[in-house]
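# Predicted model and sequence below, questions to follow.
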Amino acid sequence: MLQKLPRDILLMILEQIPCRTDLKQLCEVSKTLYDAAIRKLYEIIVIRAEDDWHLERVEVEPFLRTRSKPTSPLDHVRTVEVQSSFHHVLKERCLHYKDMGFYVGMPESERRPRLEKLTTSLMPLFEQLREESLRKFSWEMGTCVPLEILGDRGYITNKQTSIESISLITGGACPINTDGENAIDLSAFRSLRHISWTGLQSSEEFAALSRALKNNSERLRELRLDFVNWSEEDSFDFDDSQNFFASQVLKLSADRFEVMFPALETLSLSDISLENAQKGIAYAFNFHELSSLTLHHCSGSEEFLTEVIGSGQTIRLSSLEVVWGPSDHDIDMCATLSSFLGAFQGLKDLFVSLPGPVDTLELWRSIIHHKSTLTRFVCHQRSVDLHDNSPHFEEEIDLLDLSLLPEDRAELDRSESRHPFAALNLESIGLGCVPQHLKSILAPFITSPTLKILHIRKSGVDMEGYKRRSRGTSFWDLDSDEGSFTDEELGLDLDPDVMTGSDGSSNASMSNSGKPPSSTHSTASLDSLEYAEIQCLPTELREFTNWAFGPHGLPTLEVLAFGDFSYDGRFDVRNKLFCRRTRSTGYPGDDTWQQIHDKLVLTFRPVRENDRKLWDVIDRNTEFLKACPTDSILDD
């Protein structure tokens, strides 16, 4: 039967299978399925470092073993991604640092540069790829890229010039890099549609980026740049009366305003000054075509957005993300954003983090202009703690009331149809706010049938700081058991039939960090680890979550997320994911299910690995959950 199925149809079916394990199993069923699935299985290969501390340790042997097959599966590779986590080592991360004076006491046989070890591991794999077969190359390690890979004589530079996408997170302030001794060469690539680069520092790197932009300006669809921990003060005898990004990277003329990137759809700029060149940059990026704009800590952003409005270009953005912190220049970004949002329609995603206090209600009212399209919204605020007796004095912290004064909250309580969110059809909302204020903010969604995911945002750096420095406990201290419910107060029956599966084996709980262990229990019962996780939640969060999933809460809510989901799990140990808890004996809308003998019965539970539909919701909202990060990916 499979032999009769047109190959194009079979390949279309395989495209709908995202799980590599499933693809591998299909390859073992028959030769027909092997020939079709092997292409999909090897289309993307990801090489991941062991951890932040051992970036030179990568496992490529499983790929190399495929060389013994008559037709190498590596012939089908179109994307190579070399990756690492960015969870623990954020400063002086490049492998060159580890080779500077760290050989003391090490056997002579092991005194080998770590970057050389990494290169030696990777090159045999690269050399097995078909020439000009790659379409995407990604180096997201936070280290210098070996010259053998991306130098002027490197493998990618000379053997894979047809790539259409390149993504780099490089070594930042590594002294070898800043001295120009590890120069990246992008001049051979003339088909790039996507360029992403984080961690540029040396003049050679900026020159390489400038050449790549010039060579690919007509076809570029996506540009993501992060000049993290770099400033124009470091700009190599540059005339500070000009804008470095505009004159030295984009090579814009000071007196001509013209489109440089006619096909650009996605633009993300972080830690890049736009000052003194806002008008030229506004024209260069062609807002007639741009659909996604991200600005993180870019000085001059206020004037830039104003210039975009004044340029007369038709703004067609569907996604806008703006992050502006207390340490950035003191401007009224809130008012600028409100004006910008009123200048066009059509946003689907709006993610905003601003320094508080600001006029939050003014900002919220301005988004009504996008009520027919907006489905995902994030609002986060940061401030500086100026309380003399605070252990966090003069540190940046989350502003947990979102600048809402008592009279603002009273207005939300009584406005009903005039509530800023009443006319919106939001499916996802993220708010950096304590639960005690959330009920009035979320009131329209009690009767609205749209909201699926709620993210109670808390910056990971704050949670870690509070844990290290605070005395006693706070709402955000998830490791505290102060205020925990007893078994009786929770109204839970913790007998062995509920605590274990039918076979008597204990069911493991989902940890909410990374992939949870498998579980076989029913949707109603809680195992011991899930129960302990809920019991240790701060009272405010537990009570609010119980309300949200209860009969008087948010009826369409599927997932409640808590914490900081930026940088692929950097703060996962404190993050939480909860969902509705159903029971065979009742329905959440039935008050008899909610109260049993005046004892609180839980309406929620942790998300489990086998909650596939919920994981689909979470996966579709990855960009939403990790939006507006508080800290940087690197800290050089």
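Cool, got the structure.
# contacts and neighbour counts: CA atoms only from here.
Noted.
# I'd guess residue 312 is in a strand, am I close?
No - looking at residue 312 with DSSP: H, G, I helix; E, B strand; the rest coil, it is coil, so not inside a strand.
# Included below, for side-by-side comparison, is a second structure:
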Amino acid sequence: MLLELPPEIFNLVISEINHLRTLKDLSQVSKALHRHLLPFLYRDFKISVKDSNDLTQLHIPPFVKTYFKEDGTRDIVNCLSFVRNVEISPTISLQGHSCFENLIPHLFVRNVPSNQMEAEEHNNTVELIGKKALSVLLYIPKDSLQSFSWKLGFCEPPELLGPSGYLSQYQRRITSLSLFDDADCKLFPKSLTFTHFKHLRHLSWKGRVSEYHYLPALDANSDSLVSLELVFTNPSPFALLRDLSGPCTGYSHSRFAVTYLPKLRSLSLNNAWLQWDYLDLADAPFLEQLDSLKLLHCKRTLSFFERVMQLNRTIRLKSFELAVNDSDDGAIRPLHRGVIEDFLMSFEGLEELYLWDLIYQHNCEPSLVNGILHHKSTLRRLVHHWRGFVTLPSINFWFCEYPLPWHDCADLVFQNISLECFGFTLMPSVLKQKLEPYAANQRLKLLHLRVSWKATRELLINLFESRTRQPTRIMLDLPTEKRDHRDALCEEFTDIHNYLRVRCLLAFLQWAFGPTGLPNLKIFVVGELYGGSRPHIPFCRRPRDAPWPDASPQPPIMKRYKTFRIMTKADSYLWDEIEGARDMIGACADEWWGDFSPSANRFASRPRFPQGTTYRP
């Protein structure tokens, strides 16, 4: 029946299928249908690293397929002719966070004295990776690619992105370019160029972002660029302290140069200066046309909000994401967060609101609840995380999850807003108390309880070992030194809401997925959802027709519950059934805050997970 449709209708119907597994199942119906589905089955092509000790060993999926036609004859197909999106990314967690740590880690062990030797080995390794990828990419028809993504976290090979590289020579008509490289490598290829691309609609660059490279790209694509993401240098804690006195080299915030972008609808800036001399993002002509704005750990954020309101700019945002900390205006001091609430109340129509805040004192900041409720008629997805900032006489930084300042106002949110996705730091028992009276009016499909990675790991261990009564502190450990100071801090955080037990978590899930809970709930996640190596625990509703006991690997204690289970690979399609789920789980990323404490390395061992079980979307 599908094959009887006109080609344009057929393509439109198939394009609505957003899960590859469904397409593969559909392709098994008949050989003729399989043939027609080839452009959809092989639209995406991923080259990945298969050995963390030798990143030149790339995994390249087979791309030449042999099919038998209905008349029995063979048909050899080059699947690369259907590829429209290429991604080069790791399938494993790389061992380092810089170009040299990943590419040539033995240099640190060998203590190589010669910078020339380091440069030569670095360049040879990058060149080899580029040549291996190029040997495959050349089989893709010229100017047929729509998107290209480099996500390995180290320097891009000139063979791919240089002035005479593959993209510049063979794929000039790409509309989407995404790069993730090393911000600090001194051997970063200066020949990197984007000037050959004239049709970019989406540009994302994380790492060595410089005006020298990205401004020509913005100028060349000013009439076509729809979304722009720039993630500047990822600062270390020591560099962060240096930044407080103003712009500096190295780990510093970089300015975002305001340009004319008449079609821009989505802007995401991370670690950028929003005000610089006479330049001010608040004066940007495209500000009033934006549908989505993300400002993560940017300098002069509050000053930007104040300037926007002074200019009486008309804001039409549908999605707003903000991560702010107490050093964002150039000095460590408490922020006047009333500015954030004033900004939220200066316009209407938000559908997605993601907030991450870093505070100094426990429950002393304004709640922002009025700003949230101002968008009650349109808001569908809400994330609101606050993290405490504790400084000791030593140079260590310690970050603790606090109950929200609007903890006592959460019932007002549920009473007035029907949400589909909600991210929070309330304890499950408290959330149930706040949510239960209004559960019938909620459309909740996704809930995310955010706790530290260490707390998530301890919860995993307790879950698999059936230690249901073992309390887990939901904030990062306080240091063992300075015992008297630690005891004083611990007294502040002895509130019961700072501890979570597995039995309390499972009791909430039993209610939420049960007949009197949240009928639309599909996924509940505990943990941190940024950073590929960090654990999180996704639970989902068990299909009613699923066999019992569950055939998928589950902890023994999960056999007691028939309405939910830990998500498996077979359940991954649920993420695609929740609109905005992937945007929400990646929202408010603050991975560069969480890795400062020594406790991040003290607990290197991981619990043994059941084979075949996935703990990340």
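Perfect, I can see it now. Just so you know, these numbers come straight off a predicted model, no measurement behind them.
# What TM-score do the two superposed chains give?
TM-score for the superposed chains, counting by TM-score structural alignment, normalised by the length of the second structure: 0.74, backed by 526 aligned residues with a C-alpha RMSD of 4.1 Å.
# Residue 501 of the second structure is in contact with residue 466, isn't it?
No - using C-alpha atoms under 8 Å, residue 501 of the second structure makes no contact with residue 466, being 10.9 Å away.
# what about these two, which has more around it?
Of the pair residue 501 of the second structure and residue 466, residue 501 is the one with more neighbours under other C-alpha atoms under 10 Å, namely 20 against 16.
# how much space between that one and residue 96 of the second structure?
When C-alpha to C-alpha, to the nearest Å is applied, the distance between residue 501 of the second structure and residue 96 of the second structure equals 34 Å.
# and residue 135 of the first structure, how many neighbours does it have?
For residue 135 of the first structure, using other C-alpha under 10 Å, the count is 18.
# what residue of the second structure takes the place of it?
In the second structure, the residue matched to residue 135 of the first structure (TM-score structural alignment) is residue 146.
# contacting residues around its match?
By C-alpha atoms under 8 Å, 6 or more residues apart in numbering, the residues touching residue 146 of the second structure are 84, 85, 173, 174, 175, 176.
# how much space between residue 254 of the second structure and residue 293 of the second structure?
Distance from residue 254 of the second structure to residue 293 of the second structure, by C-alpha to C-alpha: 18 Å.
# Those two: who's more crowded?
More neighbours surround residue 254 than the other of residue 254 of the second structure and residue 293, with 24 against 21 (other C-alpha under 10 Å).
# Please name the residues that touch the nearest residue to the more buried one once chain neighbours are set aside.
Counting by C-alpha to C-alpha, 6 or more residues apart in numbering, residue 254 of the second structure lies nearest to residue 272, which is 4.9 Å off, once chain neighbours are set aside. Contact analysis of residue 272 of the second structure by C-alpha under 8 Å, 6+ apart lists 231, 232, 253, 254, 255, 256, 297, 298, 299.
# 10 Å - rerun?
230-233, 252-257, 295-301 (C-alpha atoms under 10 Å, 6 or more residues apart in numbering).
# With residue 343 of the second structure instead?
By C-alpha under 10 Å, 6+ apart, the neighbours of residue 343 of the second structure are 302, 305, 306, 308, 309, 315, 371.
# give me that answer again for 7 Å
By C-alpha atoms under 7 Å, 6 or more residues apart in numbering, the contact list for residue 343 of the second structure reads residue 305.
# any idea which element the counterpart of it in the first structure lies in?
Under the alignment by TM-score structural alignment, residue 343 of the second structure pairs with residue 340 in the first structure. Following DSSP states H and E, one finds residue 340 of the first structure within helix 333-341.
# Give me the mean deviation of the following helix or strand past that helix from the second structure.
Next in sequence after helix 333-341 of the first structure, counting helices and strands by DSSP H and E, comes strand 349-355. After superposition onto the second structure, strand 349-355 of the first structure sits on average 0.7 Å from its aligned residues (mean C-alpha distance after the TM-score superposition for the first structure).
# what ranges do the strands span in the stretch 351-500 of the first structure?
Counting by DSSP state E, counting those that start in this stretch, the stretch 351-500 of the first structure has strands at residues 376-384, 396-398, 428-431, 453-457.
# oh sorry, the question was meant for the stretch 1-150 of the second structure
44-49, 58-59, 64-68, 74-78, 85-90, 147-150.
# Which one of these lies nearest to residue 11 of the second structure?
strand 44-49 (16.2 Å; C-alpha to C-alpha).
# Same question for that closest one: list its buried residues.
By 16 or more other C-alpha atoms under 10 Å, the buried positions in strand 44-49 of the second structure come out as 45, 46, 47, 48, 49.
# JSON lines for the residues you listed, including distance to residue 457 of the second structure?
Converted to JSON lines, these look like this (distance: C-alpha to C-alpha, whole Å):
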{"residue": "45", "distance to residue 457 of the second structure": "33"}
{"residue": "46", "distance to residue 457 of the second structure": "30"}
{"residue": "47", "distance to residue 457 of the second structure": "30"}
{"residue": "48", "distance to residue 457 of the second structure": "27"}
{"residue": "49", "distance to residue 457 of the second structure": "26"}
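# So which of those is the closest to residue 20 of the second structure?
So of these, ranked by how close each gets to residue 20 of the second structure (C-alpha to C-alpha), first place is residue 45, at 12.6 Å.
# wait, what's in contact with the closest one?
Contact partners of residue 45 of the second structure, counting by C-alpha under 7 Å, 6+ apart, are 83, 85, 86, 87.
# Quick check: the gap between it and residue 80 of the second structure.
On the measure of C-alpha to C-alpha, residue 45 of the second structure and residue 80 of the second structure end up 8 Å apart.
# Can you show me the helices along the stretch 451-600 of the second structure?
Applying DSSP state H, counting those that start in this stretch to the stretch 451-600 of the second structure gives helices spanning 453-464, 483-492, 502-512, 574-577, 581-585, 591-594, 599-602.
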